[in-house]
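**Q** got a predicted model here, sequence first, then my questions.
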Amino acid sequence: MNVRRTRQPVLPLGSLPRVDLLPPSEMRRRDMLARARAWMVVGIAAVAVSALLVGGAAAYHVASSVRLGLEQARTQQILTGIAELSEVSDALATRGDLQALRADAMAGDLEWTPAVALIASHLPVGVTITGFSLDAGAAPVAGSDPTSATGMSGTVTVQTPAAIDLVAATRDLREAPAVIAADLESLTAADGVFTYTLRIALDQSVYTGAFTAEE
């Protein structure tokens, strides 16, 4: 015969019994309130994070707008400066074109008085220049020798009370500086006055070069 001893729960001395008297509905209500509070906290945190993100984005947008405005102002300033420089550049280009045109048009500018005086100084004694018709030649070529091309040519009229040695006179003229050619074109005599028309050509050293284009 087996005898089984059953252990009875022993209530500790000095303690009160704990009894959960909350009904299930109250427990469910409290659980729902706890969950609601948790979700509320999550919602508030999400709203706060969203507000921070939106605020940061707004601040970045404002900073970007300010920076863009500054860059646009700087760009406009640069464009204005370029426009002003463009006007100056156009003016300089126009000036250069005008100088080039003047240089081309006045390349054959002549020193008439020295040229005529040069011819007169190599005529025989007693011969006087009474007129001349001289024209400028081609424009000088940059870098070329001015004594190798014709710069002035035409006729010179001289008079003398006595006949002159034409061979010696024209030889003396040809040996003068800047003179390329000197030949008799015509001779007339009337009332004791001899009139000679000489065909003369001088080189380009008689050009003044005053309107040469600056390099």
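**A** That came through fine. If you're wondering where the values come from, they're calculated on a predicted model, not measured in any experiment.
**Q** when you work out contacts or count neighbours from here on, use the C-alpha atoms and nothing else.
**A** Fine.
**Q** helix or strand right after the longest helix anywhere in the chain?
**A** For the chain, the helix that runs over the most residues, judged by DSSP state H, is helix 24-105. Using DSSP states H and E, the helix or strand that follows helix 24-105 in sequence is helix 112-121.
**Q** contacts for that next one?
**A** For helix 112-121, contacts defined as C-alpha atoms under 8 Å, 6 or more residues apart in numbering pick out T128, I129, L173, A176, V206.
**Q** and of these, the nearest to T157?
**A** I129 (5.8 Å; C-alpha to C-alpha).
**Q** list the contacts for the closest one?
**A** A120, V156, T157, V158, Q159.
**Q** need the residues you listed in JSON lines with distance to G55, secondary structure and neighbour count, can you?
**A** Below are the contacts of I129 laid out as JSON lines (distance: C-alpha to C-alpha, whole Å; DSSP: H, G, I helix; E, B strand; the rest coil; neighbours: other C-alpha atoms under 10 Å):
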{"residue": "A120", "distance to G55": "99", "secondary structure": "helix", "neighbour count": "17"}
{"residue": "V156", "distance to G55": "98", "secondary structure": "strand", "neighbour count": "22"}
{"residue": "T157", "distance to G55": "102", "secondary structure": "strand", "neighbour count": "18"}
{"residue": "V158", "distance to G55": "104", "secondary structure": "strand", "neighbour count": "19"}
{"residue": "Q159", "distance to G55": "107", "secondary structure": "strand", "neighbour count": "20"}
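**Q** and I200, that one's in a strand?
**A** Yes. Checked against DSSP: H, G, I helix; E, B strand; the rest coil, I200 lies within a strand.
**Q** that one touches V156, doesn't it?
**A** Yes. At 6.9 Å, I200 counts as touching V156 under the criterion of C-alpha atoms under 8 Å.
**Q** included below, for side-by-side comparison, is a second structure:
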Amino acid sequence: MTEIIDATATAAGETPRRGQRGQGGRRGSGRPPTSERGTTRGLAIGGPPRVDLLPGEVHSNRQQRRVVRRLWVGVVVVALGVAILAGWATMVRMSAEQELLSAQGETSALAQQQGQFRDVRIAESQTALLEAAQRVGGSTELDWSATLESVRSKLPQGVQITGVTIDSASATSEYAQSDDPLQGRRVATLTFDAKSAVLPSIPDWLTAVSGVTGYVDANANSVARSDDGSGYTVNMTIHLDERAFDGKYAAEGTKG
């Protein structure tokens, strides 16, 4: 005898009903029961479990462990980065220290070599000081011999210079200037006495001496006949400016 078990009743925990044979010798209608929505519901046997019976604390613990592992991975990565940067900085510092030690060694060696020429350096320094003193002290020097020769060559033929008075500026004081606004600025004064056999032409003499180096102006102080009647004596003054300096001790770059 064949029995049909009601799967819906079995799944719901009810006692299964046995079907009864109907007309034609069959028990029941032979149609499976339907759900309220009219769809056939079958019993799934041997399928994968779909119910998670683990408590929520277990899942929370697992989630926290994953977060902690990620945090530790981040910490390890940061630590490695810091270690790499620290190592690189240490290498750079060691390289800089090595270069500094090398430079200090070279400096020390150069200092020792310079010490061997200490006397030479002192002599060079003293020489430079003396040259500077010469340039300052000799900056106002004039070559009076050449100046007098130039004046004599400008005077008429047969004129003789019998007396000379010179005055010039010094390296420590400025030369005194004339109160006459018509006279130019001067750094030296040359006053001389000249003897001429004939009556001199003063304008011609003044024009002639204007070719002397450093000439500023000139004037005839006096013209007198000699006591013995042998000729005439002329007293003349010539003013000179900076062009008359000989520049003997001037620096090479400043010589004109």
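**A** That came through fine. What you see is a predicted model; the values in this text were computed from it and never measured.
**Q** which of the contacts of helix 112-121 of structure 1 fall in strands?
**A** Those of those mapping onto strands are T128, I129, per DSSP state E.
**Q** out of the contacts of helix 112-121 of structure 1, which are buried?
**A** Among the contacts of helix 112-121 of structure 1, those classed as buried by 16 or more other C-alpha atoms under 10 Å are I129, L173, V206.
**Q** closest one of those to L79 of structure 1?
**A** Nearest member of those to L79 of structure 1, counting by C-alpha to C-alpha, is V206, at 50.5 Å.
**Q** list the members of the contacts of I129 of structure 1 that persist in structure 2.
**A** Comparing those with structure 2 on both residues aligned by TM-score structural alignment, their matches' C-alpha atoms under 8 Å, the contacts found in both are A120, V156, T157, V158, Q159.
**Q** trace the first one over to structure 2, please.
**A** In structure 2, the residue equivalent to A120 of structure 1 is R152, according to TM-score structural alignment.
**Q** quick check: that match vs W205 of structure 2, distance?
**A** 11 Å (C-alpha to C-alpha, to the nearest Å).
**Q** can you check R185 of structure 2 too?
**A** Taking C-alpha to C-alpha, one finds R185 of structure 2 at 21 Å from W205 of structure 2.
**Q** pretty sure D241 of structure 2 contacts V216?
**A** Yes. Using C-alpha under 8 Å, D241 of structure 2 is in contact with V216, at 6.3 Å.
**Q** overlap in contacts of these two?
**A** With C-alpha under 8 Å, 6+ apart as the test, D241 of structure 2 and V216 both reach R185, R186.
**Q** residue contacts, V78 of structure 2?
**A** Contacts of V78 of structure 2 by C-alpha under 8 Å, 6+ apart: none found.
**Q** separation between it and T233 of structure 2?
**A** Look at V78 of structure 2 and T233 of structure 2: by C-alpha to C-alpha, they are 110 Å apart.
**Q** and for W88 of structure 2?
**A** Applying C-alpha to C-alpha to W88 of structure 2 and T233 of structure 2 gives a distance of 98 Å.
**Q** and those two? Which one has more around it.
**A** More neighbours surround T233 than the other of W88 of structure 2 and T233, with 24 against 12 (other C-alpha atoms under 10 Å).
**Q** so what's the more buried one closest to, chain neighbours aside?
**A** Nearest residue to T233 of structure 2, sequence neighbours excluded (C-alpha to C-alpha, 6 or more residues apart in numbering): K195, at 4.5 Å.
**Q** for the one you found, what is the corresponding residue in structure 1?
**A** Aligned partner of K195 of structure 2 by TM-score structural alignment: Q159.
**Q** mind checking the SS state of V125 of structure 1?
**A** coil.
**Q** and it, what does it touch?
**A** Contacts of V125 of structure 1 by C-alpha under 8 Å, 6+ apart: none found.
**Q** relative to A163 of structure 1, how far out is it?
**A** Distance from V125 of structure 1 to A163 of structure 1, by C-alpha to C-alpha: 11 Å.
**Q** what's the answer for E26 of structure 1, then?
**A** In this view, E26 of structure 1 and A163 of structure 1 are 156 Å apart by C-alpha to C-alpha.
**Q** between these two, which has more neighbouring residues?
**A** For E26 of structure 1 versus A163, the count of surrounding residues by other C-alpha under 10 Å is larger for A163: 14 against 10.
**Q** can you report how many residues neighbour the residue nearest to that one when sequence neighbours are not counted?
**A** Leaving aside its chain neighbours, A163 of structure 1 sits nearest to F194 (6.4 Å; criterion: C-alpha to C-alpha, 6+ apart). When counting by other C-alpha under 10 Å, one arrives at 17 neighbours for F194 of structure 1.
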